[in-house]
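Asker: Got a sequence here, can you build the structure:
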Amino acid sequence: MSAGGSAAAAAVFVWLGMVLAISFLEAPLKFRAPGVTLPIGLGIGRLVFRALNGCEAVLAAVILVGMILATPSTAAMGGFGVALGALIVQLAVVRPALMRRSNAVLAGGSAGSGQSRSRVHYAYVVLEAVKVLALLTTGVLLLT
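Answerer: Have a look, this model is predicted:
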């Protein structure tokens, strides 16, 4: 495997690990911690996901450069394209809608009073699952 392919594979698995750890472990658990109120949890979540999304963008750039240097299979490039597409939709469409909702909750609006999660939140979770599957597929294909 070339240096570019190795760098791309490593970045894919780092990205995958970050999404699994933050989106599927940290995010749901933080609201169960003693003393964490909804406003505190939302504030923490906003900071954590802003940092995660920034890291994801950097890792996507590393993967892209590695793939340009290594010219992997079309399937690996397609898997990366799916993960990148999911990230772009999250950043451009879903995250701004979630930000509006959390702003309303933090301002004391009705968006958080006794209501369940919004459809936008579920869309974000679905896109995270798509990213996980796409990154796992891409990483395996880069290693084969």
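
Asker: Going by C-alpha atoms from here, please, whenever you check contacts or count neighbours.
Answerer: Fine.

Asker: check contacts around residue 13.
Answerer: Contact analysis of residue 13 by C-alpha atoms under 8 Å, 6 or more residues apart in numbering lists 135, 136, 139.

Asker: mind listing the helices for the protein?
Answerer: Using DSSP state H, the helices found in the chain span residues 3-21, 27-30, 38-70, 74-89, 95-106, 119-143.

Asker: most surrounded residue in the contacts of residue 13?
Answerer: Within those, most neighbours by other C-alpha atoms under 10 Å means residue 135, with 28 neighbours.

Asker: Next, the second sequence, to be compared with the first:
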Amino acid sequence: MHAGSAVAAAATFVWLGMVLAISFLEAPLKFRAPGVTLPLGLGIGRLVFRALNACEAVLAVVVIAGLLVGRAGAGVAVAAGVAVVTLAVQVLLVRPALTRRSDQVLAGADGPRSHAHLVYVGLEVAKVVALVVTGVLLFAG
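Answerer: Presented below is the predicted three-dimensional model:
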């Protein structure tokens, strides 16, 4: 395996682990912890997901750079591209809607739950699949 591909694989699996740990473990569990109110959970979530997305952006750059240096195949590039585009959609399009809704909840507003949350979760699932495929293809190549 070329060094660039090895770096891309490592960054891919670190990225995958972070998404799985935060989005599918920490996020749902924090609201079940004793004493965590909805406003407190939303505040924690904002901080955690802002940090996660920043780390994801750095890892995405590392993956892309590793793929360019390692001259990865088209399948790997497509899978990694799906993960990167998914992250961009989450950060640029979905998170602003989630922030607006959480601002309303923190201000005391009631109302229906945001569909943006379901979109974000669906994108997380797609990103996880794309990262698994990227990592597996890097190891197989």
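
Asker: Mean deviation, stretch 58-69 of structure 2 versus structure 1?
Answerer: For stretch 58-69 of structure 2, the mean deviation from structure 1 after alignment is 0.3 Å (mean C-alpha distance after the TM-score superposition for structure 1).

Asker: Now do that stretch: distance to the chain's middle.
Answerer: In terms of C-alpha atoms, centre = their mean, to the nearest Å, the centre of stretch 58-69 of structure 2 is found 16 Å from the chain centre.

Asker: re the thing from before, put together a markdown table for the contacts of residue 13 of structure 1, with distance to residue 8 of structure 1 on each row.
Answerer: Converted to a markdown table, the contacts of residue 13 of structure 1 look like this (distance: C-alpha to C-alpha, whole Å):
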| residue | distance to residue 8 of structure 1 |
| --- | --- |
| 135 | 11 |
| 136 | 13 |
| 139 | 8 |
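
Asker: Just give me the closest of the residues you listed to residue 78 of structure 1.
Answerer: Nearest to residue 78 of structure 1 among these, counting by C-alpha to C-alpha, is residue 135 at 10.4 Å.

Asker: And the residue most central in space within structure 2, how close does it get to residue 48 of structure 2?
Answerer: In structure 2, the centroid-proximal residue (C-alpha atoms, centre = their mean) is residue 19; its distance is 5.1 Å. Remark: distance between residue 19 of structure 2 and residue 48 of structure 2 (C-alpha to C-alpha, to the nearest Å) = 11 Å.

Asker: What of residue 70 of structure 2?
Answerer: Computed as C-alpha to C-alpha, the residue 70 of structure 2 to residue 48 of structure 2 distance reads 32 Å.

Asker: for residue 2 of structure 2, same thing?
Answerer: As judged by C-alpha to C-alpha, residue 2 of structure 2 and residue 48 of structure 2 stand 34 Å apart.

Asker: Residue 93 of structure 2 now?
Answerer: Distance of residue 93 of structure 2 to residue 48 of structure 2, computed by C-alpha to C-alpha: 18 Å.

Asker: Between the two, which has more neighbouring residues?
Answerer: Comparing residue 93 of structure 2 with residue 48 by other C-alpha under 10 Å, the one with more neighbours is residue 48, at 16 against 13.

Asker: Not counting sequence-adjacent ones, nearest residue to that one?
Answerer: Spatially, and ignoring its direct neighbours in sequence, residue 48 of structure 2 is nearest to residue 22 (8.0 Å; C-alpha to C-alpha, 6 or more residues apart in numbering).

Asker: can you count the residues close to the one you found?
Answerer: Counted with other C-alpha under 10 Å, residues neighbouring residue 22 of structure 2 total 16.

Asker: Give the aligned equivalent of it in structure 1.
Answerer: Structural alignment (TM-score structural alignment) places residue 22 of structure 2 against residue 22 in structure 1.

Asker: Residue 122 of structure 2 too?
Answerer: By TM-score structural alignment, residue 122 of structure 2 lines up with residue 126 in structure 1.
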